[in-house]
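> have a look at this prediction, sequence included:
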Amino acid sequence: MKRITWFLLLPFCGILLTLKPLSAQRAATHSGHPPPPNILWIVSEDNSAEYVGCYGNKMATTPNLDKLASEGVLYENAFASAPVCAPTRSTLIAGVYATAMGTQHMRSTYPIPDFIRFFPYYLQQSGYYCTNQAKKDYNTVDQPGAWNESSKKAIYRNRRPGQPFFAVINLGTTHESSIHNSIPAAQLKHDPEKMPIPAYLPHTPEVKHDLAQYYDKMQQMDAQVGKILDRLEKDGLAGNTIVFYYGDNGGVLPRSKRFVYESGLRIPLIIRFPEQYRYLSPANPGTATDRMVSFVDFAPTVLSLAGIKIPPYMQGKAFLGSEKQPPAVYAYGFRGRMDETYDMSRTVRDSRYRYIRNYMPDRIYGQHIAYLWEAPSMQSWEKAYKEGRCDQIQSAFWQSKPPEELYDIRNDPDNVHNLAGDPKYKAVLISMRKANAAWIRHIHDAGFMPEAMMAERAEHAGTTIYQYVRSRAYPQEKILSMAEIASMGAPRDLEKLMEGLKDADPAVRYWAAYGCVLLKRKALPARQQLSALLDDPYPDVAIAAAEACYNLGDTTRSINRLLKALDHDNDKVRLHALNVLRVMGRGALPALPKLRALQQSPRIVKGETYGQRTIDYIISNL
């Protein structure tokens, strides 16, 4: 442990066994053990660890968080599971990776099995009073009964006398929307000209201003934390409450939130243990630990602290309490659809390196996302790139991705020097590649089916996505193997891809077609097979085949197949087709009349936000 200075500073059958009645807890209290602790979560939105003073940032103005770190334990290696709120909160509330439940795509509400309970349910069953103020955003069908109270006014004060509580207070002050409208420079507390700019961003006035404004928002959030802790003290509860402070994902400048780099996934985490629960702490107050922890671990950890047995379906491991597990070697993360834009990456982080596997490497990092582009810094970066004012590192964001990335966090905190092709790091690359492959198989990652196909196959089987990918009907190994081959984009694998185009499973056919997309003209020998797949009964397969055929010169049939997909009943099929049309640039011009008609259709205008955004963007560029 390292000293820190505060000013720098399956399934359902096992569930009933997890619950400890409150009467048993009271009996434990009479036997000399302390009563169950209160647990308070203070959650800030969209901020990486780098913006908090106790993590070493002298520019940050966060005295309350720095003080909290001096009284508690600072986690140096804490990570969100996804670089955006809803999918990572899905992981957080269930103790199961969103990719294992099919809840990895932004703003989706696919159901999960009944036996997967939002974890406050178990706390309630054990006698806790559970409150949430007020954000949920769990990216699945809600379970309102998980909370005694969930509202902007929900507070632990409404519990019975002596009843232990678990309370969550969400602070939206630092959300990315806080920089969408620029505050006049004269009103800022932090000087834009003194801002530390990451290597991947150009030094535009907008980038500097957004960052200074964000530091101001961090200062405001820190003051809110101070008031919450003061209230806890005045209520006489500080002495029996374990306090967590953490950020819900990274942010907030471009290439942080939504991206699987340190800036998007590494979060601040501070935990303070009052004196009577000091035995539960991993270290003395004012120290830091380098233990790897991830959001999937938070639910089992809270249950462990409360003395509740952890349900066997949870994929996370408790890092505190009675069921504390040995430290993990890796923290895993994922990226799926971000609002209207499809992409797919998985990432593995150990104590020094971050490995990223890009399964859609031809899609540039900087795919347009309407909400992200509301930030002046994002707009200025794109403008600087188009005007040729970005260096090689800053320009990489606007280019296609390599299939694999590897970064030495110790020497490259901005993650800009990809070591995946460096022979000196071959052993590290292979080791982390294997870790990723093992992880996606172990958790039964559902993201290796296109979104519409994923939902349709589970629905057709009459079950949830989580259960479907664990059934005999789902050929996991065959699908994952084809995805790994296809996404490398190697011409030597064309024969394997052509075999995959004939496979009985639609997900295998999809990945084989997508592999041909990456090969472009080098996929010419597969042209006849790809053309036949334009009539595939699964539209996601046909859309991938249409993009591959377009690259091979069959533009008319390809565009016509995409236009047909725009009339499909499933909005995610339509969104998939729109994403391909967007990639085509001016090649999508024949689709313009159809897009203009859709732009005015009641379906798009009234409810299909992501479709509307994509159509508007395509039309504006045509």
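Arrived safely.
> only C-alpha atoms for contact and neighbour calcs from this point on.
Fine.
> go ahead and confirm Leu211 touches Pro192.
Yes. The pair Leu211 / Pro192 is scored as a contact, 7.1 Å apart, by C-alpha atoms under 8 Å.
> neighbour count: these two, which is higher?
Higher neighbour count among Leu211 and Pro192: Leu211, with 23 against 19, using other C-alpha atoms under 10 Å.
> mind jotting down where the strands sit in the stretch 301-450 of the chain?
Along the stretch 301-450 of the chain, counting by DSSP state E, counting those that start in this stretch, strands occupy 331-335, 345-349, 353-358, 404-408.
> can you list those strands in JSON lines and add mean neighbour count and distance to Ala78?
As requested, the strands of the stretch 301-450 of the chain are exported to JSON lines (neighbours: other C-alpha atoms under 10 Å; distance: least, C-alpha to C-alpha, whole Å):
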{"stretch": "strand 331-335", "mean neighbour count": "26", "distance to Ala78": "8"}
{"stretch": "strand 345-349", "mean neighbour count": "23", "distance to Ala78": "10"}
{"stretch": "strand 353-358", "mean neighbour count": "25", "distance to Ala78": "13"}
{"stretch": "strand 404-408", "mean neighbour count": "22", "distance to Ala78": "17"}
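> pipe the ones you listed into TSV and attach distance to Lys386 per row.
Formatted as TSV, the strands of the stretch 301-450 of the chain follow (distance: least, C-alpha to C-alpha, whole Å):
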stretch	distance to Lys386
strand 331-335	26
strand 345-349	26
strand 353-358	25
strand 404-408	25
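> out of these, which is closest to Tyr122?
Across those, Tyr122 has its closest neighbour in strand 331-335 (25.3 Å, C-alpha to C-alpha).
> this is the comparison structure:
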Amino acid sequence: MNGTGWGLVLLCGTVFLSQGQAAETSRKNIVFILADDQRNDVLGCYGNDLIQTPTIDQLASNGVRFENFFCETPICSASRATLISGLSQRTHGYNFGEPAVDANYIPTSYPAYLKASGYRTGFTGKYGFRFSKNDRKQQFDFFKPYDRNPYLKKMPDGSLRHETDLCADAAIEFIKGNPKGQPFCLSVSFNASHAEDSDLRPGFHFQWPESTDGLYEEITLPSPKLGDDKYFEALPGFLKDEGELSRARYFWRWDTPEKYQVNLRAYFRMITGIDNAVARILAELKTQGLDQNTVVVYTGDNGFLMADRGLAGKWNHYDQSLHVPFIVYDPALPEHKRGRVVTELGTHLDVAPTIVEWAGLSKPAVYQGRSLVGLVEDGLVADWPQEVYCEHKFKRYNNWYGVRGKRYKYAVYYEEPDGPYECLYDLEKDPAEVANLAANPEYADVRKDMVRRLDAYLNAFPEASGKPDNKE
């Protein structure tokens, strides 16, 4: 490929991005793509040699890939509220069974904020949370939600079409309908690769689109990276309970070799199906002549345990629940800045500030993260945080909050019957998070420092009252 144009090249039936410069005189278009239940290492560009994700891999090789990116909260509904609002779960307060996000935060949600500045805003897929007032018209010019249950939707002609493909259809419809010269921000929020919780049959529990039928069928997939019994034995006692959410769902999905192989193949097909859908969206950008000024972002809403530690799902403090992919393709990046890997820590709190800066707007004061634009463009930002704040509050799980740095991780399950349960790991010596050092006197100073860092976030992020007074 040459560097004179940002085109789309068809290679083996897959759409790839080539390189070039964005028009400097117009505001950037933004396509934000979100997968469900996808941790970082289930993409080829993150080192997975078995998964087929050529389109997303090409975004990374022609863009910037973040090596240490984490969700703020490892559950879909609260995570999506964080992404759109720019607020921690602690502050927006949302999860299943909790009050809606205060409607006072609608104007600073990135879709509403960009829409008010002249952007055309669109959304398709899984929205996953709600504000305390009807917010759709204030946030979006185009809104086509799709969810699973079932994934395969019956069409007017009687055929079945997968949610992933319907999301791509809607994205293409939005792109085709965009008025010439108007900047846009499109959010594509796939429900895949979330399991179909209402159907526990192996191979149906993870329902893939037609485009990936038969894929991976001849492959024997490797055992989970952390599948040895020692990882289960190292869990806090309350996470070993067979009635506990992530343990119970292990028996839904992964507890026999046969079930593990069938379900993991199906899960991989869902991810490749997303890759195919992304290729279609990128092709439409090219067809409409919008490719040279459109930033494309790809991430996941939270991580995912695929039998690691004898668990399923997410929800806990381990990296398998928190570590997500984050890839940015900006056609304005010069050749020598493409294909870089950023090692600074990032979090979903940084997404809304980043989108707002790409739109040329000032960051709302309520946002709790920092823009990633400097890391994307230059690779260096002064005084970048040395840790990220993560948390999870859910009525059906053990509640915790913590901080994750490059060397150490500290988390506290703060509502346990016998008092707070602390976790401290030296990630340099113990990347699998097996040896809990919270009570180790040799790490007393480290623990003290991590407690200080956590307290700083708890003090800086106001806690939601749980009683928004602006309901409709």
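In hand now; what should we look at? All figures in this text were calculated on a predicted structure; none of them were measured in a lab.
> shared neighbours of Leu211 and Pro192 of the first structure, anything?
Common neighbours of Leu211 of the first structure and Pro192, using C-alpha atoms under 8 Å, 6 or more residues apart in numbering, do not exist here.
> one step back: please identify which of the strands of the stretch 301-450 of the first structure is closest to Pro120 of the first structure.
It's strand 331-335; of those, that one is closest to Pro120 of the first structure (C-alpha to C-alpha) at 23.4 Å.
> Val96 of the first structure pairs with which position in the second structure?
Alignment note (TM-score structural alignment): Val96 of the first structure maps to Leu87 of the second structure.
> for Phe304 of the second structure, see how far away that match is.
22 Å (C-alpha to C-alpha, to the nearest Å).
> what sits against the equivalent of Phe32 of the second structure over in the first structure?
Matched by TM-score structural alignment, Phe32 of the second structure corresponds to Trp41 in the first structure. Contacts for Trp41 of the first structure (C-alpha under 8 Å, 6+ apart) come out as Phe166, Ala167, Val168, Ile169, Val243, Phe244, Tyr245, Tyr246.
> now swap in Leu160 of the second structure and tell me
Applying C-alpha under 8 Å, 6+ apart, we find Leu160 of the second structure in contact with Leu152, Lys153, Lys154.
> repeat that for Ser88 of the second structure.
Glu72, Thr73, Thr82, Leu349, Gln368, Phe461.
> surely the fifth one and Gln89 touch.
No. Applying C-alpha under 8 Å as the test, Gln368 of the second structure and Gln89 come out as separate, 10.9 Å apart.
> what about the two, which has more around it?
Gln89 (27 against 21).
> the more buried one contacts Cys76, correct?
No. Using C-alpha under 8 Å, Gln89 of the second structure makes no contact with Cys76, being 11.5 Å away.
> and the residue nearest the centre of the first structure?
Nearest to the mean C-alpha position of the first structure, counting by C-alpha atoms, centre = their mean, stands Ala82 at 1.6 Å.
> assumed it was part of a helix.
No. Looking at Ala82 of the first structure with DSSP: H, G, I helix; E, B strand; the rest coil, it is coil, so not inside a helix.
> against Ser345 of the first structure, how distant is it?
10 Å.
> again, but for Leu575 of the first structure
Distance from Leu575 of the first structure to Ser345 of the first structure, by C-alpha to C-alpha: 19 Å.
> what does Glu495 of the first structure give?
In terms of C-alpha to C-alpha, Glu495 of the first structure sits 25 Å off from Ser345 of the first structure.
> likewise for Gly32 of the first structure?
Distance from Gly32 of the first structure to Ser345 of the first structure, by C-alpha to C-alpha: 50 Å.
> and for Thr103 of the first structure?
Going from Thr103 of the first structure to Ser345 of the first structure by C-alpha to C-alpha gives 15 Å.
> now Phe319 of the first structure
26 Å.
> and if you look at Arg266 of the first structure?
Taking C-alpha to C-alpha, one finds Arg266 of the first structure at 16 Å from Ser345 of the first structure.
> circling back to that earlier point, find residues that contact each of Ala82 and Ser345 of the first structure.
Val260, Phe334, Arg335.
> list the contacts of the last one.
If I follow you right, that is Arg335 of the first structure. Ala82, Pro83, Gln104, Arg258, Phe259, Val260, Asp343, Met344, Ser345, Arg346.
> that one pairs with which position in the second structure?
Checking TM-score structural alignment: Arg335 of the first structure goes with His392.
> kindly report the same for Thr289 of the first structure.
Aligned partner of Thr289 of the first structure by TM-score structural alignment: Val342.
> pull out the buried residues from the one helix or strand its match maps to.
Remark: Val342 of the second structure resides in strand 340-347, with elements defined by DSSP states H and E. By 16 or more other C-alpha atoms under 10 Å, the buried positions in strand 340-347 of the second structure come out as Arg340, Val341, Val342, Glu344, Leu345, Gly346, Thr347.
> angle of that strand against strand 387-392?
50 degrees (axes from the mean of the first three to the mean of the last three C-alpha atoms, to 10 degrees).
> show me what strand 340-347 of the second structure packs onto, helices and strands only.
strand 64-70, strand 387-392 (3 or more C-alpha pairs under 8 Å, 6 or more residues apart in numbering; DSSP states H and E).
> mean distance, the shortest one to its aligned residues in the first structure?
Right, strand 387-392 of the second structure. Its matched residues in the first structure lie on average 1.1 Å from strand 387-392 of the second structure after superposition (mean C-alpha distance after the TM-score superposition for the first structure).
> that strand versus strand 64-70: what angle between them?
60 degrees.
> ok so, going back, from Leu290 of the second structure, how far off is the match of Arg335 of the first structure?
Distance from His392 of the second structure to Leu290 of the second structure, counting by C-alpha to C-alpha: 39 Å.
> for the stretch 51-200 of the second structure, which segments are assigned as strands?
64-70, 120-125, 142-145, 152-154, 160-162, 184-189.
> identify the residues contacting the first one?
What it means is strand 64-70 of the second structure. With C-alpha under 8 Å, 6+ apart as the criterion, strand 64-70 of the second structure contacts 302, 322-329, 338-348, 376, 388.
> average gap between that strand and the first structure?
Its matched residues in the first structure lie on average 0.8 Å from strand 64-70 of the second structure after superposition (mean C-alpha distance after the TM-score superposition for the first structure).
> which part of the first structure matches that strand?
With TM-score structural alignment applied, strand 64-70 of the second structure matches the range 73-79 in the first structure.
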